[in-house]
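K.L.:
The sequence and its predicted three-dimensional model are supplied below.
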Amino acid sequence: MLIDIIAGARPNFMKIAPIIKAIESAHAQWEVDLQYRLIHTGQHYDKKMSADFFEQLNIPTPHINLEVGSGTQAEQTGKIMLRYEEVLLHEPSDLCIVVGDVNSTMACAIAAKKLNIKVAHVEAGIRSGDITMPEEINRIVTDSITDYFFTTSEVANHNLRHLGINNDRIFFVGNTMIDTLLSQLPNFRKPHIWEIADLRERNYLVMTLHRPSNVDDPSIFKQLMNEIIASVRGLPIIFPVHPRTRKMLANLDIKVPNLYPIEPLGYLEFNYLVNHAKVVITDSGGITEETTIMGVPCMTLRNTTERPETCTIGTNLLLGDDPKAIKPAMDILFEGNWKKGHIPELWDGKTAERIVDVIIQLFNKSSSVSSIENQVVESK
């Protein structure tokens, strides 16, 4: 069985690393005919956004790099579909595994299904309810053509059942990104900014902002920045700046001594900062999952989240898009009254193993059916 594993952008890399490891382990331990082909679409091509993650997470060199690069949403999606289709026409796979909700996820799922190749979606069924998010469109389209749904929560299971998906195609397995986090915890390493900013345990903030609704309008972005700076009581703010945010931040001309805009960090360095921070302020979904596992308070500057379990069970608080919501949340934090989070079900570091076990069972079942069908044909 040949499995294509698709990775295109930084959020994908943490999710595919444990799946590759689990496939290699199953192949060696059980001697199953399980081969994989790692395909990097090249959606993220900046070293800090791509190559560093492959090195730090011990992800092998991709078998194929589609090298699509940047472009508009449509340009990038179209190029991925065209180039992945060429790969499949030359050598089709038996299963295409896509993860998350980036353009590569949707594009490769479409290309595979058009060629009658089964699609498995890891992190299926999550929904923000905000159709203005490109990721939400990617989720909806991908799940509409997926064959096998690997989910992170019962909320995701409910979302899929509501769409009419049968239970025998939904597999509640947990969260592969947490597999990576737990396995890499001992390897976290202190970034240079620790000494430069003279950081101390639980005495600084980490911030990430990149969503168009927060950073594309200069007036909105400046209001957010001013409220955050005014509310943190002088603590250092470490701000790894996403490439799409860098120019916008420069135009705001904000100069305060406790704000440290820095280049994007590698996985191990970034999560070292998160693990020791007093709080994380973000508009990312994945980071809210990591802070929940690490027990670090998290404030999300969005009106909706596709990961509600980080709020209902974890350490995350959804603040919305009103900058005035930041100070009251900070007051709760500094008063020591932040909620105590818990670990969601099956976020235990064994998700990838469960995924591969399911794939082997599905493959064995499919092989048995094909064998019976062939026998019937031959008998005629």
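P.N.:
That came in fine, so what should we check first?
K.L.:
From now on I want contacts and neighbour counts done on CA atoms only, so please keep to that.
P.N.:
Noted.
K.L.:
quick one: buried residues of stretch 156-166?
P.N.:
Using 16 or more other C-alpha atoms under 10 Å as the test for burial, stretch 156-166 gives A156, N157, L160, I165.
K.L.:
Run through who's touching it.
P.N.:
Residues outside stretch 156-166 that contact it (C-alpha atoms under 8 Å, 6 or more residues apart in numbering): A124, G125, I126, R127, T151, N167, I170, F172.
K.L.:
another one to put next to it:
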Amino acid sequence: MKLITIIGARPQFIKAAAVSREISKHEDLTEIIVHTGQHFDENMSEIFFEELQIPRPHYNLDINSVGHGAMTGRMLEGIEEILIKEHPDFVLVYGDTNSTIAGALAAKKLKLKVVHIEAGLRSFNMDMPEEINRILTDRISDILFCPTQVAYQNLVNEGFKNYDCNVVVNGDVMQDAAIFYSKSSEEKSGILKKLDKKDFILCTIHRAENTDNRSKLRNIVETLNKINREISVVLPLHPRTLKILQRNNISAEFDIIDPVGYLDMIQLLKHCSLVMTDSGGLQKEAYFFNKNCITLREETEWVELIEYGYNILVGSDPEKIYHAYSKMIKKEFKKENDLYGGGRASEVIVNNLLKTNLIMTPE
């Protein structure tokens, strides 16, 4: 059986690596990895692949730094050529990027089987390009692997039991990755020694809804300044966002550091006192490493974290942010359930791909 994996962003490489490790256990499975080049990332150097034991892509389309339409169109063209040449049994796509929808569309129009990993997630915010990508990818996929029961229920509510597809609740492959890399992060990361802080809040801000809205960004930064007077705030920040702060004369009194790699981020997560973020992935990773989280957005795809009290949504409202901080910094983290599969998500994916006659039943 031949599988082609389409990925384009650094987090997708980490997720796909977890599945690739499971695929490699089966001699009758062959995987070909296609990197669209969507996120040009200097961190994806030789050391990125070596440290994280990630398979190097067989194809690199090097498509980046163009608008949504041009990017998706070029990806469609490039992916289609590869699929015609390789003719796989399954095409695997991850998440909700332009690479995801381009891979799914190219495969479907060639009548190839599409597998969507991280299916069924919904923010119910159609202003998000990611929401459009995930909805369309789900609809044309043949096998949909849902990270949570909530994601599965979203698909049921949208009528997927009436479609010719198979839906499986498999857990979250990112938890597989977090477990795998936790030990090596202790050995290879030097971020804590460099940072030299005992107590700190780990914060990230990157979503356009915050960075491109001057009022929201100012509210968030000024509230972080207030919190920083009580406990240190550490913010790995992309240079683009730093320029936005400087251009708008928004002064940060807390520690801004350069963007960090995955192993460094794990160490920051494991040793911080609290997480504040607008990242979907970091919300889950906070849970993986037993940290409470405050989400600087109006909605989240990971509603189970809200439901069980591990996470609070605050948007950019200063009063809500500070109130949530005051509550969550004191709250003991008690993991009383396993929301994301316990590290077996990749195993479930591969076992299901090896089976036939899948039915729409949660694992």
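P.N.:
The structure has been received and is ready for your questions. Computed from a predicted structure; not experimentally measured.
K.L.:
Could I get the TM-score for this pair?
P.N.:
For this chain pair, the superposition-based TM-score is 0.91 by TM-score structural alignment, normalised by the length of structure 2; 355 aligned residues with a C-alpha RMSD of 2.1 Å.
K.L.:
Just the buried ones from the contacts of stretch 156-166 of structure 1?
P.N.:
Buried by 16+ other C-alpha under 10 Å: A124, G125, I126, R127, T151, I170, F172, out of the contacts of stretch 156-166 of structure 1.
K.L.:
Could I get the contacting residues of the counterpart of the third one in structure 2?
P.N.:
Okay, so that is I126 of structure 1. Counting by TM-score structural alignment, I126 of structure 1 corresponds to L121 in structure 2. L121 of structure 2 makes contacts with R134, C146, V150, A151, N154, E301, W302, as judged by C-alpha under 8 Å, 6+ apart.
K.L.:
Please tabulate those in JSON lines and include secondary structure as additional columns.
P.N.:
Formatted as JSON lines, these follow (DSSP: H, G, I helix; E, B strand; the rest coil):
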{"residue": "R134", "secondary structure": "helix"}
{"residue": "C146", "secondary structure": "strand"}
{"residue": "V150", "secondary structure": "helix"}
{"residue": "A151", "secondary structure": "helix"}
{"residue": "N154", "secondary structure": "helix"}
{"residue": "E301", "secondary structure": "coil"}
{"residue": "W302", "secondary structure": "coil"}
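K.L.:
that older thread, just put the buried ones among the contacts of stretch 156-166 of structure 1 in JSON lines and tack on distance to V68 of structure 1 and secondary structure.
P.N.:
Shown next, in JSON lines, are those (distance: C-alpha to C-alpha, whole Å; DSSP: H, G, I helix; E, B strand; the rest coil):
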{"residue": "A124", "distance to V68 of structure 1": "24", "secondary structure": "coil"}
{"residue": "G125", "distance to V68 of structure 1": "27", "secondary structure": "coil"}
{"residue": "I126", "distance to V68 of structure 1": "26", "secondary structure": "coil"}
{"residue": "R127", "distance to V68 of structure 1": "27", "secondary structure": "coil"}
{"residue": "T151", "distance to V68 of structure 1": "28", "secondary structure": "strand"}
{"residue": "I170", "distance to V68 of structure 1": "32", "secondary structure": "strand"}
{"residue": "F172", "distance to V68 of structure 1": "32", "secondary structure": "strand"}
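K.L.:
out of the residues you listed, who's nearest N103 of structure 1?
P.N.:
A124 (14.6 Å; C-alpha to C-alpha).
K.L.:
how far away is the closest one from V155 of structure 1?
P.N.:
A124 of structure 1 sits 11 Å away from V155 of structure 1, taking C-alpha to C-alpha, to the nearest Å as the criterion.
K.L.:
likewise N203 of structure 1?
P.N.:
Distance from N203 of structure 1 to V155 of structure 1, by C-alpha to C-alpha: 34 Å.
K.L.:
next one: E86 of structure 1
P.N.:
Per C-alpha to C-alpha, E86 of structure 1 is found 36 Å from V155 of structure 1.
K.L.:
Between these two, which is the more surrounded one?
P.N.:
V155 (17 against 14; other C-alpha atoms under 10 Å).
K.L.:
and the more buried one, what pairs with it in structure 2?
P.N.:
Superposed on structure 2 with TM-score structural alignment, V155 of structure 1 falls opposite V150.
K.L.:
Go through the buried residues of stretch 156-166 of structure 1 and flag which are in strands.
P.N.:
Among the buried residues of stretch 156-166 of structure 1, the subset assigned to strands under DSSP state E is empty.
K.L.:
when you check the residues you listed against the helices, which ones overlap?
P.N.:
Applying DSSP state H to the buried residues of stretch 156-166 of structure 1, the entries found in helices are A156, N157, L160.
K.L.:
mind putting those residues in a markdown table, distance to A51 of structure 1 included?
P.N.:
Shown next, in a markdown table, are those (distance: C-alpha to C-alpha, whole Å):
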| residue | distance to A51 of structure 1 |
| --- | --- |
| A156 | 31 |
| N157 | 33 |
| L160 | 34 |
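K.L.:
Which one of these is nearest to S370 of structure 1?
P.N.:
The nearest one, if we look at those relative to S370 of structure 1 and count by C-alpha to C-alpha, is L160, at 28.2 Å.
K.L.:
I372 of structure 1: how many residues sit nearby?
P.N.:
For I372 of structure 1, the neighbour count with other C-alpha under 10 Å is 12.
K.L.:
Could you do P323 of structure 1 as well?
P.N.:
The number of residues packed near P323 of structure 1 is 18, by other C-alpha under 10 Å.
K.L.:
Aligned to it, what sits in structure 2?
P.N.:
Using TM-score structural alignment, P323 of structure 1 lines up with P318 in structure 2.
K.L.:
Quick check: its match touching T223?
P.N.:
Yes - applying C-alpha atoms under 8 Å as the test, P318 of structure 2 and T223 come out as touching, 5.8 Å apart.
K.L.:
What's the match for D216 of structure 1 in structure 2?
P.N.:
Under the alignment (TM-score structural alignment), D216 of structure 1 pairs with D212 in structure 2.
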